[in-house]
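Undergrad: Structural data only, the sequence is not supplied:
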């Protein structure tokens, strides 16, 4: 259960934590190597490059080479982490990810940053709101979307230990820290278990990534204003997916709202509806980009425009429960 003060949380960028964790892993394991597509300062892999220049490879603006070189390194026993912006990794590198990495089951970690609407002013051409769908459809790919810096550290460390293709979706801006650094751990027996960040009985708010904070804040306000007990589920792993925890929550509340900075087609909403339709038919309302491209604007303004900020979640839940 989350116990962090949601009104005044500490802030830290997931990409900064990613860079710091890579440096720590580099000291622990000499087989860790890092590759980037000429964006090391933005993705924060520059931190690793500064510490271990002999284990860092700038592939230039060539995402296909980035993925294929990482694949080749993995066949020699190296554990490659490769980064660029999500729109380029999932889009330009998709063929190589599918046919070279996943088809061969290679031990490559793809960890792009600058995903989703919070990328902001860079606009539609750079806002990757399709990458979860593109990655989860590939056989053998693990898809992870951490919600804060603490969770980012843990999933990157897990990815380094796990053998196989992994996609970790990171964002650009500072994000609220919602987990306790001292106590947070992934479930050892089932790392992909959904985290129940807040228990409730009236409605299930199922979120992933940076929208988890907004779901938690909405749940807190729903209780304070109306006595509504919203359960908040944090889907760290999109694939493999923890159907059991989702079904238990849906069975208890009977109403589910999904929230994601991504298209509702093929993303979190897709997997939630797929699993519930099979195991626990439940009414679902989906918050995310509704078959629209992004646009230029601040991350805060875009979250409001596309209905995934805490106020939109709050209002959607209230309309459903009171209407």
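TA: Yep, that arrived. All of these numbers come straight from a predicted model, not from anything done at the bench. Numbering: from 1, shown residues only.
Undergrad: all contacts plus neighbour counts: C-alpha atoms, from now on.
TA: Fine.
Undergrad: Against residue 110, how distant is the residue most central in space within the chain?
TA: Ranked by distance to the mean C-alpha position of the chain (C-alpha atoms, centre = their mean), the top residue is residue 145 at 1.7 Å. Using C-alpha to C-alpha, to the nearest Å, one gets 12 Å for the distance from residue 145 to residue 110.
Undergrad: Kindly report the same for residue 158.
TA: 13 Å.
Undergrad: sorry, back to before: can you tell me which residues contact the residue nearest to the centre of the chain?
TA: 168-170, 208-209, 235-238 (C-alpha atoms under 8 Å, 6 or more residues apart in numbering).
Undergrad: And here is the other one:
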């Protein structure tokens, strides 16, 4: 390497030090994020992507089956917190996402419960064949973790957006598809996943999501959680959209509208009983997802309503990302652009209530 090719680093630092993002991406037990507030003005707090490694390390303390794999993103998804405590059960495969999923399937066939994590755009799009053929088809208990999902990568652009992942993943037979709502909800999902018998796609948010749950909730994979009861309209939301849906419901309550909010964290298999009960009770259903409206949560709910023979009319609308490529921009601006913030959800709900 010539002198011109050499990068000058501060005295006493190495390449590894220069790549250390711990001051930006950190776990709940460490100092706060570099900025006091996120790009949308939210107070910084523990959020899904940042408790992933910490919670799995706690689980691995008592369960020798837990192993973690990542494709060179240990700091972005905080798998580094797991690696520091269980280095012999942590595998960084480098920038080889497809291979990572196949390796995870191999580990699962030997009795381990592997969590293979990378950006959702890479996990679901690059690794689709491996998820189907190596994990779901032979029913291997692999947990493919797609973090920074939807449009949360913002400035990284179309190649890193993953609005299509829910639509793709829910078409794979014998694959459970779940979305983490916030940090406490993620802890519950990780715990519940340990003895889940088949393959799973676990979708995480962008790391700036406000809390919905004050403590780790009791949950059953495949069963929705009613986070707010109501009788005028039901908002069925998933992942990052549960919290703004709650804020929208609170805003509507101030105007005299009684709106229910369901956390439909399991996309496949869908909790059809909860969908039909909500539709019968309120007569109006709005689905909200940080995903392409083609074949995602909204489509799953629509299929359920259409096929059920409910016997009564139901007003129905899907709110999500249209079937088009998402532009580059800060996530908060993109959410507002697509009406996926509290104000946008409120506006759509009002239209339905009228």
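TA: That came through, no problem. Since this is a predicted model, take the numbers as computed values, not measurements.
Undergrad: Show me what the residue nearest to the centre of the first structure aligns to in the second structure.
TA: Mapped onto the second structure by TM-score structural alignment, residue 145 of the first structure lines up with residue 179.
Undergrad: try residue 31 of the first structure
TA: Residue 31 of the first structure maps onto residue 65 in the second structure, by TM-score structural alignment.
Undergrad: next one: residue 285 of the first structure
TA: By TM-score structural alignment, residue 285 of the first structure lines up with residue 317.
Undergrad: And for residue 80 of the first structure?
TA: Per TM-score structural alignment, residue 80 of the first structure is aligned with residue 114.
Undergrad: Surely that match is in contact with residue 107?
TA: Yes - counting by C-alpha atoms under 8 Å, residue 114 of the second structure touches residue 107, with 6.8 Å between them.
Undergrad: The two: which is more packed in?
TA: Neighbour totals were compared for residue 114 of the second structure and residue 107, and residue 114 leads with 26 against 18 (other C-alpha atoms under 10 Å).
Undergrad: For the closest residue to the more buried one other than its chain neighbours, give me its contacts.
TA: Sequence neighbours aside, residue 67 is the residue nearest to residue 114 of the second structure in space, at 4.8 Å (criterion: C-alpha to C-alpha, 6 or more residues apart in numbering). By C-alpha under 8 Å, 6+ apart, the residues touching residue 67 of the second structure are 60, 89-90, 112-115.
Undergrad: SS state for residue 67 of the second structure?
TA: strand (DSSP: H, G, I helix; E, B strand; the rest coil).
Undergrad: Then residue 276 of the first structure?
TA: Once three-state DSSP is applied, residue 276 of the first structure turns out helix.
Undergrad: what residue of the second structure takes the place of it?
TA: Under TM-score structural alignment, residue 276 of the first structure pairs with residue 305 in the second structure.
Undergrad: again, but for residue 235 of the first structure
TA: So residue 235 of the first structure corresponds to residue 264, using TM-score structural alignment.
Undergrad: surely that match meets residue 220?
TA: No - using C-alpha under 8 Å, residue 264 of the second structure is not in contact with residue 220; the gap is 11.3 Å.
Undergrad: Need the counterpart of residue 259 of the first structure in the second structure.
TA: By TM-score structural alignment, residue 259 of the first structure lines up with residue 288.
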